[in-house]
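Asks: What follows is a predicted structure for the sequence shown.
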Amino acid sequence: MSGPSRNNQYDDRVLYQGDPWVRLDTLPRLLAEGWRRTLWDGGVVSVVRTPFQWAMGSPVIEIETGGYMGDVGLYVPQVQLAEALELLGFDPEEPADG
């Protein structure tokens, strides 16, 4: 399975709560929440970034009431990047367009 569709794969790094986090991809909110569940089940912490806020927990009420459902950034701690990619079935060495 190819990795997230970015030309500069995993270059978007930010400081969140004092630690470096890496953006896995930008994708629709519902898909991102599904990926977050997979990551959580595998022991990887994740956070989504909407245009309005960082969301550490999945705000089910926001989803159910039709809150922001557009594209979000899905981030994981830099120290868990390799583990996150493995859980999602991505090859960290594979080119982004491959």
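Replies: Structure's in. What do you need?

Asks: From now on I want contacts and neighbour counts done on CA atoms only, so please keep to that.
Replies: Fine.

Asks: name the element the residue nearest the centre of the chain belongs to?
Replies: Residue closest to the average C-alpha location in the chain (C-alpha atoms, centre = their mean): Leu74, at 2.2 Å. Assigned by DSSP states H and E, Leu74 belongs to strand 71-77.

Asks: Pasting the second one now:
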Amino acid sequence: MERRLIAGTPYRKLLTAPRPVAEGMKARLEARGIPVVLETPFADLPEAALGTYMGDVALWVPETLWGEAEALMEEGIP
């Protein structure tokens, strides 16, 4: 399980998935009040310079909400 500090808050990686899937999961989790950070392999470069990257990206959630986020994923996040 990967962990890191993001803006001083401990985050944990929830999943790695193709960007369209990850964007959908991000929107659903945020709709349930769970903050999400989406990270491409090109985090240091502006998106505009890369075009629209649709490969695998990582979804990070606050460690305190990781269990809730994982449960919502298993339920299919209605």
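Replies: Thanks, I have the structure now. Note that the structure is predicted; figures quoted are calculated from it, not measured.

Asks: The strand holding Leu74 of structure 1 aligns to what range in structure 2?
Replies: Alignment of strand 71-77 of structure 1 against structure 2: residues 56-62, by TM-score structural alignment.

Asks: Counterpart of Leu5 of structure 2 over in structure 1?
Replies: By TM-score structural alignment, Leu5 of structure 2 lines up with Leu15.

Asks: Now do the same contact list for that match.
Replies: Leu15 of structure 1 sits next to Trp21 when contact means C-alpha atoms under 8 Å, 6 or more residues apart in numbering.

Asks: What's Pro18 of structure 2 aligned with over in structure 1?
Replies: Pro18 of structure 2 maps onto Pro28 in structure 1, by TM-score structural alignment.

Asks: which residues sit in contact with the closest residue to its match other than its chain neighbours?
Replies: Of all residues beyond its chain neighbours, the one nearest Pro28 of structure 1 is Asp71 (4.2 Å), with distances taken as C-alpha to C-alpha, 6 or more residues apart in numbering. The contact partners of Asp71 of structure 1, by C-alpha under 8 Å, 6+ apart, come to Thr26, Leu27, Pro28, Arg29, Thr50.

Asks: Who's the closest spatial neighbour of the first one, skipping the chain neighbours?
Replies: Take Thr26 of structure 1 and drop its neighbours on the chain: the residue closest to it by C-alpha to C-alpha, 6+ apart is Gly73, 4.4 Å away.
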